[in-house]
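Peer 1: sequence first, then the predicted structure:
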Amino acid sequence: MITITEQEFKQLAEYIEQNYGIHIKKEKKLILSSRLYNELVNNNCENFTQYFEFIRSDKSGKALIELVNKITTNHTFFMREADHFNYFRENVLPYLAKTVKNKDLRIWSAGCSTGQEPYTLAIIIDDFFKNEKALWDTKILATDISNKVLYEAINGIYGKDEVESLPSMWRLNYFEKLDNGNYMINNKIKKEVIFRRFNLMEKVFPFKKKFHVIFCRNVMIYFRHSTKMELINKFYDIMEYGGYLFIGHTESIPRNETGFQYILPGIYRKV
C-alpha cells in the first residue's frame, strides 16, 4: 500500500477544494489514499506526488474525471426526504402552474447523482399536469461532476428493491420491467430529463434563463461554510422571484447571509 504524506495530502486536498469545493478533513486522509490507490497503480505512479503531477499534466482530462469519480460520494434513492417531493407536488407546482409565463417551467437538479431525484420530479410533474402536460415545456436539467453516476443516470436502470416502495401506478406508467427483474425508466420520462456534467464551482453559471426550482440536496455538506454561501448566493441570482430552493434536511442557510426566506426544513424561497 502506498502511503500518503502530510504534505501530499495537504497539496491534493487543497487542489480538490479549489477546483470542486469538496473539503476533505485531515481525519479522512486514509480514506482518500485508499480511494485513489488504484489510480496510482494504474498510472504507474510510485507516490502521491507523482500522481498529483500526473493529473495536472494530463491534457486528455481523463485523469481528472477519474479523480472526481473516486472522491465523490453518491448515496441516493427514490423519494429520499419524501416530504420535499410532497411539498413540491402540493405547493410548488400549483403555484407555478398559475404564475409561470409561456408555460416554460425551468427546474434544476444540481448534484443529481444516479438520477433518482430528477426522474422522480419528472414523474410528479407528469402526474400533476396530466392531459395538459403536452402544453408545457417541463424538461429538467440534471447535473453532476461525476461521469460515472451520470452514465448510470442516463441508463435509468434500477434494482427491484429500489422501486418496490414506489406507488404501483408509477411502476406501471413510468417504468419498464426487464427480464432480469430490474426496472428501467421509460422513454416518456427519460426524454424529460437532460443530463449534463457540470461543476458547481464554476465562477459564472452559463444559463440564459433563470430557474423556478433548484434542488441541491446533500451536496453542500462537503463544502466549507464560505464555499456553501457563495454557491447559495449564485443560486439566488439565477432564480426567478417566487422560486424555491431545496437543500438537504441536515443543511441550513443563515438568514442574515442570503435573500432566501425559510419555509420549512430544507426548503427556501426567493421573495
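Peer 2: Looks like it came in fine.
Peer 1: use CA for all of it now, contacts and neighbours both
Peer 2: Fine.
Peer 1: what's the burial count for residue 50?
Peer 2: Residue 50: 14 surrounding residues under other C-alpha atoms under 10 Å.
Peer 1: show me what counts as buried in the helix or strand hosting it.
Peer 2: Residue 50 belongs to helix 48-57 when assigned by DSSP states H and E. Of the residues in helix 48-57, those buried by neighbour count under the rule 16 or more other C-alpha atoms under 10 Å are 48-49, 51-52, 54-55.
Peer 1: residue 17 reaches residue 10, doesn't it?
Peer 2: No - between residue 17 and residue 10 there is no contact under C-alpha atoms under 8 Å: 10.5 Å.
Peer 1: mind listing the helices in the chain by residue range?
Peer 2: Secondary structure of the chain (DSSP state H): helices at 6-20, 29-42, 48-57, 62-71, 82-87, 93-99, 116-129, 147-155, 160-163, 168-174, 187-190, 225-237.
Peer 1: winner for burial among the ones you listed?
Peer 2: Mean neighbour count (mean count of other C-alpha atoms under 10 Å) peaks for helix 116-129 among these, with a mean of 20.
Peer 1: and the gap between residue 34 and residue 116?
Peer 2: To residue 116, residue 34 is 28 Å away according to C-alpha to C-alpha, to the nearest Å.
Peer 1: next up, a structure to set beside the first:
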Amino acid sequence: MLQLSDADFQRLVTFMRDRYGINLSQKRLLINSRLSAALQAKGYTDFTKFVDELLSGKDAAQVEFILNKLTTNYTYFMREKEHFAFFNEVILPDLIKRNERKKVLSIWSAGCSTGEEPYTISMCIKDFLGPQAGLWDTRVLATDISPRVLSEAADPSYEMPTDIPPEWSRRYFRKRTDGSGLYTVTPEIRHNVIFRVFNLMEPIHFRIKFDVIFCRNVMIYFDQETKDALVQRFYHATNQGGYLLIGHSENISKNSPYRMLRPATFRRE
C-alpha cells in the first residue's frame, strides 16, 4: 500500500478545500485507503507524482478521479420523505399561487448526483399540477461537480424504486430496451430536468433566481466557514419568499439570513 506523506496530505487537503470546499483535514486514513490501491493500479509508485499532476491542472480526468474516490454519490428516489411531503403540501401550493400569472417555477437541485432528486421533484410537480402541467415551465436545474454522475443521470438506469407512490411506477418509469432488466424515467420526466456541471464554490450567476433550492447532504463535506459562505450565495440566488432545503443531518448557522420553518427547511422572507 502506498503511504501518504505529511506534505502530500496537506497539499491534497488545501487543494480540495480551496477548489471544491471539501474538508478532508480529518480524513487522512480515508484518503490513504481509498486512493492507494487505485493509484498503484494506474502505475503510480507514490502519492507525490499523482498530487503533482493533480495540482498542475493539466488533466481534468485526475480531478474527476479524486472527486469520485473521496465523495459519496449516494442518493435514491424520495430520499427524506418529510421534505417531499412538505414540498407537496406547503411549498407547491404557495408557489403555484404566487406564480399563477407567469406560470414558471424555478427550482435548483444543487449536488444532484445521479438524478434521483431532480426526477423526484419533477414527478411531484407533474402530479400536483395534473392536466395543467403542460401550461407551466417547471424545468428543474440539476447540477453537480462530477461529469460522470451527470452522464449517468441524463441516461438513467435504475432498479424499480420501492419507496415511491405505486402509481408512479406505471406513469413515470419504463423498462429499458437494452435487455438489462433495469428501468429509466419517461421522456416527460427526463426532459423536465436540465443537467449542468457546476462547482458550488463558484459565484452563482444564473440568469434567474430560484423559488426553491434543494442542497441536501452536500454540505456535510464543508467546514462551517465554507457552509456559511455558500448559504449566503444561496440566499442571494433565492427569490423573495423562496425556500432552501438541506439534509436532515446537516445544519446551518443561527446567523443565517434565512428563517427556519422546520428542521432542514428554510425560507427567504
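Peer 2: Here it is on my side, so go on. Because the structure is a prediction, the values reported are computed rather than measured.
Peer 1: distance to residue 254 of structure 1 for the helices of structure 1 - can I get that in a markdown table?
Peer 2: As requested, those are exported to a markdown table (distance: least, C-alpha to C-alpha, whole Å):
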| stretch | distance to residue 254 of structure 1 |
| --- | --- |
| helix 6-20 | 22 |
| helix 29-42 | 30 |
| helix 48-57 | 36 |
| helix 62-71 | 28 |
| helix 82-87 | 20 |
| helix 93-99 | 26 |
| helix 116-129 | 25 |
| helix 147-155 | 31 |
| helix 160-163 | 34 |
| helix 168-174 | 37 |
| helix 187-190 | 36 |
| helix 225-237 | 9 |
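Peer 1: please name the residues that touch the aligned partner of residue 174 of structure 1 in structure 2.
Peer 2: Aligning on TM-score structural alignment places residue 174 of structure 1 opposite residue 172 in structure 2. The contact partners of residue 172 of structure 2, by C-alpha atoms under 8 Å, 6 or more residues apart in numbering, come to 123, 185-186, 188-189.
Peer 1: try 10 Å
Peer 2: Each residue near residue 172 of structure 2 by C-alpha atoms under 10 Å, 6 or more residues apart in numbering is listed here: 119-120, 122-123, 126, 184-190.
Peer 1: which of those lies closest to residue 211 of structure 2?
Peer 2: residue 122 (14.2 Å; C-alpha to C-alpha).
Peer 1: the closest one contacts residue 194, correct?
Peer 2: No - between residue 122 of structure 2 and residue 194 there is no contact under C-alpha atoms under 10 Å: 11.2 Å.
Peer 1: name the residues contacting each of those two.
Peer 2: 139-140.
Peer 1: tell me how far the residue lying farthest from the centre of structure 1 lies from residue 15 of structure 1.
Peer 2: Going by C-alpha atoms, centre = their mean, the residue of structure 1 most distant from its centre is residue 46, 33.8 Å out. Separation of residue 46 of structure 1 from residue 15 of structure 1 (C-alpha to C-alpha): 20 Å.
Peer 1: show me where the stretch 151-271 of structure 1 has strands.
Peer 2: Per DSSP state E, counting those that start in this stretch, the stretch 151-271 of structure 1 carries strands over the ranges 157-158, 175-177, 183-185, 193-197, 211-215, 239-246, 260-264, 267-270.
Peer 1: turn those into TSV, columns for mean neighbour count and distance to residue 169 of structure 1.
Peer 2: Supplementary listing: these in TSV, determined by neighbours: other C-alpha atoms under 10 Å; distance: least, C-alpha to C-alpha, whole Å:
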stretch	mean neighbour count	distance to residue 169 of structure 1
strand 157-158	22	17
strand 175-177	18	10
strand 183-185	21	13
strand 193-197	18	20
strand 211-215	24	25
strand 239-246	21	26
strand 260-264	16	29
strand 267-270	21	28
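Peer 1: including distance to residue 67 of structure 1, could those strands go into JSON lines?
Peer 2: Shown next, in JSON lines, are those (distance: least, C-alpha to C-alpha, whole Å):
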{"stretch": "strand 157-158", "distance to residue 67 of structure 1": "25"}
{"stretch": "strand 175-177", "distance to residue 67 of structure 1": "33"}
{"stretch": "strand 183-185", "distance to residue 67 of structure 1": "29"}
{"stretch": "strand 193-197", "distance to residue 67 of structure 1": "14"}
{"stretch": "strand 211-215", "distance to residue 67 of structure 1": "25"}
{"stretch": "strand 239-246", "distance to residue 67 of structure 1": "28"}
{"stretch": "strand 260-264", "distance to residue 67 of structure 1": "34"}
{"stretch": "strand 267-270", "distance to residue 67 of structure 1": "32"}
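Peer 1: nearest to residue 107 of structure 1, of those strands?
Peer 2: Nearest of the strands of the stretch 151-271 of structure 1 (C-alpha to C-alpha): strand 211-215, 4.8 Å.
Peer 1: structure 2: matching residues for the closest one?
Peer 2: Under TM-score structural alignment, the counterpart of strand 211-215 of structure 1 in structure 2 spans residues 210-214.
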